[in-house]
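**Student:** Prediction below, plus the sequence it came from.
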Amino acid sequence: MTMRTPHRTSHGTPHDTSRRTPRPAPSRPPGLGPRTWAGVPRRSRQVLVVTGHDRNSPVSTAVLYEHTGAGWRAGASRAAHNALHGWTDDHREGDLCSPVGVHTLTDAGGRLPDPGTRLPYDRSARFTASGTGFEGEPLSGSFDYVIAIDYNRRPGTSPLDRARPLGPDRGGGIWLHIDHGGPTRGCVGLAEDAMKELLRALDPDREPIVVMGDAASLER
């Protein structure tokens, strides 16, 4: 039997160089099963994965994955909030659930000036939130930065556009926006610094999308 002799460092300590071989980048972001991945457009090179902690939980995490040519590279994991009642495969207006699915990200906007995004950005005083959330937290400032999730909307229009191609009963106005510290009505909330970072990172030429849902749904 042939024995492999470990290499030695300059201090005489043996080490095995085979352990330093880098792992290949994954062929798809972790946590996405074959059915979910089949819905991702082949040309997309930026995938924001929003994973709910549980089907009925308003707590989730968000990670932006970018294709490097060899595989998918993960960005920072960010805490997020989704809808009060969790997730649904059949979103309806007023159900207080976030829609599970794969959606393009084409348009942005907000009350504050464009922080440097390559997405079309609509700055407007109409991006105003008022009142309090489900846990009594103030909603003010939640729409200072938003990215429209292309669920039941017309891509290429302001996030404020009210057109609902699937009909008003299927809901709409599902955005990524600044987290107000509690559950949403259907949107996904991220901390302000995470929203600015995401706005600057997304590139229309890389056809960004969001894949969102509870962990069990995304693993299918």
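**Tutor:** Happy to help now that I have it.

**Student:** going forward, measure contacts between C-alpha atoms and count neighbours the same way
**Tutor:** Noted.

**Student:** and the residue nearest to residue 183 when sequence neighbours are not counted, what is it in contact with?
**Tutor:** Nearest residue to residue 183, sequence neighbours excluded (CA to CA, 6 or more residues apart in numbering): residue 84, at 4.8 Å. Going by CA atoms under 8 Å, 6 or more residues apart in numbering, residue 84 touches 56-58, 96-97, 134, 183-186.

**Student:** again, but for residue 89
**Tutor:** Residues near residue 89 by CA under 8 Å, 6+ apart: 99-101.

**Student:** Take this one as well and set it beside the first:
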Amino acid sequence: MASTSGTLQAFAKSGGAWQPVFAAMPARIGSNGFSDTKREGDRTTPTGVYAIDGTMYGIGGNPGVRYAYHRLVPDDWWNENSDSPGYNTFSHGPNPGGPSEPLWQISPQYTHFAVIRYNMPATPGRGSGIFLHQSNGNATLGCVSLAHEDLVGVLRWLDPATNPRIVMAPTDRLNRY
């Protein structure tokens, strides 16, 4: 069985060397662990190096992030319908169909979250809606989740001017990146 627990570590380059910014934080990943070949609905967290999207979201008000922030309202969806032209994007309006997520209804996970730019631009069926969000204590559907306090600390620290990246992989495979 794949591990669904991990550690999130944040680093910044200082004097030419990577230095830890926070103590290591317990994290949860997909219920089927990591995958190099993520597919829609497989409940795995994709391995790789990804950017953070330009807008952060949440049911709650802006916790003080440096990114654009959208407070979720009814009919805010993450389009996870592989057959639609807006696959793997934020959508406001009618349900885009398929397994799309009603973002405003998913609590506490979507109190605040950052979009991990996996499968963007989107290839249908490759997976969608990969976020850094609040943990509910369980494995995720493919996202990375943290305790509320840890999440808010990371979201506030992230700075779009530094073009941050997230590396997602088992520890024994980090050397690939």
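**Tutor:** Yep, that arrived. Please read all numbers here as calculations on a predicted model, not as lab measurements.

**Student:** among the contacts of residue 84 of the first structure, who's most crowded?
**Tutor:** Among the contacts of residue 84 of the first structure, residue 186 has the most neighbours (other CA atoms under 10 Å), with 30 neighbours.

**Student:** Looking at the contacts of residue 84 of the first structure, which two lie furthest apart in space?
**Tutor:** With CA to CA as the measure, no two of the contacts of residue 84 of the first structure lie farther apart than 56 and 134, at 15.1 Å.

**Student:** ok, which stretches of the second structure are helices?
**Tutor:** For the second structure, the helices defined by DSSP state H occupy 148-157.

**Student:** Quick check, central residue of it?
**Tutor:** For the second structure, the residue nearest the mean C-alpha position is residue 131 (1.7 Å; CA atoms, centre = their mean).

**Student:** Chain neighbours aside, what residue packs nearest to that residue?
**Tutor:** With CA to CA, 6+ apart as the criterion, residue 131 of the second structure has its nearest non-adjacent residue at 4.6 Å, and that residue is residue 115.

**Student:** Switch the contacts of residue 89 of the first structure over to TSV; also include neighbour count and distance to residue 191 of the first structure.
**Tutor:** As requested, the contacts of residue 89 of the first structure are exported to TSV (neighbours: other CA atoms under 10 Å; distance: CA to CA, whole Å):
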residue	neighbour count	distance to residue 191 of the first structure
99	26	21
100	22	21
101	19	22
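
**Student:** Put together TSV for those residues, with distance to residue 194 of the first structure on each row.
**Tutor:** Shown next, in TSV, are these (distance: CA to CA, whole Å):
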residue	distance to residue 194 of the first structure
99	21
100	22
101	22
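
**Student:** Of those, which is the nearest to residue 209 of the first structure?
**Tutor:** When the contacts of residue 89 of the first structure are ranked by distance to residue 209 of the first structure (CA to CA), residue 101 comes first, at 10.3 Å.

**Student:** Nice, that's everything, thank you.
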